[in-house]
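**Student:** fold the following, please.
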Amino acid sequence: LVNVIFELAKFAGKYKELPTLGFTHFQPAQPTTVGKRATLWMQEFEMDLEDLEYVLGSLKLLGSKGTTGTQASFLELFDGDQKTIDKIDPMIAEKMGFEACYPVSGQTYSRKVDTRVINVLAGIASSAHKFSNDIRLLQHLKEVEEPFEKSQIGSSAMAYKRNPMRSERIASLSRYVLADSLNPAITASVQWFERTLDDSANKRLSIPEGFLAVDGILDLCLNVVDGLVVYPKVIEKHLMSELPFMATENIMMDAVKAGGDRQELHERIRKLSMEAGRNVKEKGLDNNLLELISQDDGFNLSPEDLQKIMDPVKYVGRSKEQVEAYLKNVIDPLLEKNKKELGVKAEINV
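**Tutor:** This is a model prediction of the structure:
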């Protein structure tokens, strides 16, 4: 998990200034940068690491409490010596590398513990699934692709295709873990009194398989992030095809500065935007909104003036600064704290 965050940090830093079309509802929206989008993936994995460290740091050992958790047998063994009995659990905890034992229990530790553990795994799976979905959509747009081996077959029928097979595998395994997380929760909820044995078979499947699946998921994530391919020209093409619509506010303000009436210009630009939209959707033409505006005397703006307004950097807000601050203030300290964990590589067969 630390290594996935590390690779995402490198990717975010590299592309922190590259403008790209933003999406809400998978519809074109205000631009962001490729690096800023990567920080959204990274932050979710960072939350997972926080949860992992918290749960791992707060786990306790069952200790030795007997058949129903009352330590009745120890009273007999030590002739009722309470102080000697009180020494047992701390000694066991230290021997097993735990800070402490749970103060009370039935025959087993509470199966709520298994629920806490699997929920951490499910959190990682959820983050990985969201990441993989975004990569699959970006690969459809031909803006960003997962790595593709020289001899890899993209499609058994269509040789030209490059299917996002790694990301699809991430999604597939992640869904398994998300569904698997119900097992310990249900098991914990149906334990009777001091214990029943219907937990055993379920736990022996759900817990190990949850860990194995997440291990595979993170290997895949590491492999994908380490080899992501970005296509700036395609990104620019998509962005510039939509930017005129998003720049209408700036265009209108510049026209007002040039002496135009805001109310009148607003109605003019609304009508021209609708016309340009029809040209794109109904006629399959390029977005010609800028051309329509430059031909409208009410705006008093030349094609050159309009092109200056079309600088994508003007529309990405503080994306670059947000990436830099996030990496410096959050991720760099996290990686420094976990530097012994760095260096893992993942080789995936597809």
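**Student:** only C-alpha atoms for contact and neighbour calcs from this point on.
**Tutor:** OK.
**Student:** in the host helix or strand of Leu205, which residues are buried?
**Tutor:** Secondary structure here is read from DSSP states H and E; on that basis Leu205 sits in helix 200-226. Of the residues in helix 200-226, those with enough neighbours to count as buried (16 or more other Cα atoms under 10 Å) are 203, 206-207, 210-211, 213-214, 216-226.
**Student:** now for that helix, which elements pack on it?
**Tutor:** Applying 3 or more Cα pairs under 8 Å, 6 or more residues apart in numbering; DSSP states H and E, one finds that helix 200-226 makes contact with helix 2-14, helix 112-141, helix 165-180, helix 182-189.
**Student:** distance of the residue nearest the centre of the chain from Ile5?
**Tutor:** To find the centre residue of the chain, average its C-alpha atoms and take the closest one (Cα atoms, centre = their mean): that gives Trp41, at 3.2 Å. Trp41 sits 9 Å away from Ile5 when distances are taken as Cα to Cα, to the nearest Å.
**Student:** just send the helices and strands packed on helix 200-226 back as TSV, with distance to Lys257 and mean neighbour count too.
**Tutor:** Formatted as TSV, these follow (distance: least, Cα to Cα, whole Å; neighbours: other Cα atoms under 10 Å):
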stretch	distance to Lys257	mean neighbour count
helix 2-14	37	21
helix 112-141	38	21
helix 165-180	49	20
helix 182-189	61	17
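**Student:** out of the ones you listed, which gets nearest to Gly317?
**Tutor:** Comparing the helices and strands packed on helix 200-226 by their distance to Gly317 (Cα to Cα), the top pick is helix 2-14, with 16.1 Å.
**Student:** could you also give me the structure for this second sequence? I'd like to compare it with the first:
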Amino acid sequence: QTQPRVVDAFVLGDLAALAACCGKIATDVRLLAALREMDEPFGDRQIGSSAMPYKRNPMRCERACALARFVVELAGNAYVTAATQWLERTLDDSANRRLSIPEAFLAMDAVLDLLRSVFEGLEVHEAMCRANLERELPFLATEALLMEAAKLGRDRQKTHEALRKAAQEAAARMKRTGGQSDLLERLRALPELAGVDFRKALDPARFVGLAPQQVDRFLEKVAQPLQTRYSDALGRSPDIRV
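**Tutor:** Presented below is the predicted three-dimensional model:
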């Protein structure tokens, strides 16, 4: 007579998975905004806070996270409804699904509109990215330095302990004084790293792995075909109130 209500759960489960991906993306933008590496669009007369004029809150991403979380939770509602049906079917599903299914689609539509508005005007601050990278690079490079030292025949455990101590002391000094890191100077002074090629170990390209190729492949194989397929729908700009 009717489809099993678990079908509703499958549908909302797919929406929940999409919502989780969107929520993760929006969360990452918010985190990078806190590091001043990235900003979502901000209107000329937009106000971040009525009390704090300097604030530039990532409100689009915050709203996307809130709605994405709402969609994710609706999926659980559908599974519980499917699990508690009696025999062929009872009517305790009706009122529930009349709310959960439409609201899941409406909320997901809003999430996608919000993210599209973000990425159509996303600002990436390369100078800040570079500054943050340069500050953290000596810490990131300790693993590479350890590997290079091991290749030269150095005792791995002793070298690891020397690197650990230098990194911890440099980090503690930064937290205590608020000053710049002196880790690189500490590392260059370690006898365990004598003869190690610091330039090679500190090359940022060493830490990105296959990310550039993966991005290019994703754009070519996934993003661009989807843009072509749905070009008509993508021609519409979302109307977002800020």
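**Student:** chain neighbours aside, what residue packs nearest to the residue nearest to the centre of the first structure?
**Tutor:** Phe131 (5.9 Å; Cα to Cα, 6 or more residues apart in numbering).
**Student:** ok, Met246 of the first structure next?
**Tutor:** Distance criterion Cα to Cα, 6+ apart; nearest residue to Met246 of the first structure, sequence neighbours excluded, is Gln30 at 6.8 Å.
**Student:** so which strand or helix has the one you found?
**Tutor:** Applying DSSP H and E as the criterion places Gln30 of the first structure in strand 27-33.
**Student:** tilt between the helix or strand that that strand is followed by and helix 200-226?
**Tutor:** Using DSSP H and E, the helix or strand that follows strand 27-33 of the first structure towards the C-terminus is helix 34-58. Put simply, helix 34-58 of the first structure runs at 150 degrees to helix 200-226, going by axes from the mean of the first three to the mean of the last three Cα atoms, to 10 degrees.
**Student:** which residue numbers in the second structure does helix 34-58 of the first structure align to?
**Tutor:** Under TM-score structural alignment, helix 34-58 of the first structure has no counterpart anywhere in the second structure.
**Student:** give me the residues contacting that helix.
**Tutor:** Contact with helix 34-58 of the first structure is made by 1-2, 5, 8-9, 11-20, 116-117, 120, 123-124, 127-128, 130-131, 319-320, 322-323, 326, as judged by Cα atoms under 8 Å, 6 or more residues apart in numbering.
**Student:** helices or strands up against whichever helix or strand comes after it?
**Tutor:** Counting by DSSP H and E, the element after helix 34-58 of the first structure in chain order, helix or strand, is helix 72-77. Using 3+ Cα pairs under 8 Å, 6+ apart as the contact definition, the elements that helix 72-77 of the first structure packs against are helix 82-95.
**Student:** what range in the second structure matches the helix it packs on?
**Tutor:** Using TM-score structural alignment, helix 82-95 of the first structure corresponds to no residues of the second structure.
**Student:** what residues sit buried inside that helix?
**Tutor:** By neighbour count with 16+ other Cα under 10 Å, helix 82-95 of the first structure contains the buried residues 85, 89-90, 92-93.
**Student:** helices or strands up against it?
**Tutor:** With contacts taken as 3+ Cα pairs under 8 Å, 6+ apart, helix 82-95 of the first structure sits against helix 72-77.
**Student:** show me what Ala95 of the second structure lines up with in the first structure.
**Tutor:** Residue mapping for Ala95 of the second structure onto the first structure gives Ala201, with TM-score structural alignment as the criterion.
**Student:** swap in Glu185 of the second structure?
**Tutor:** So, by TM-score structural alignment, Glu185 of the second structure is matched to Glu291.
**Student:** list the contacts of its match.
**Tutor:** With contacts defined as Cα under 8 Å, 6+ apart, Glu291 of the first structure is in contact with Pro303.
**Student:** could you look up the SS state of it?
**Tutor:** Of the three states, Glu291 of the first structure takes helix under DSSP: H, G, I helix; E, B strand; the rest coil.
**Student:** and it, how far from Val256 of the first structure?
**Tutor:** Applying Cα to Cα, the value for Glu291 of the first structure to Val256 of the first structure is 18 Å.
**Student:** do the same with Ala122 of the first structure
**Tutor:** 53 Å.
**Student:** could you do Ala247 of the first structure as well?
**Tutor:** Per Cα to Cα, Ala247 of the first structure is found 14 Å from Val256 of the first structure.
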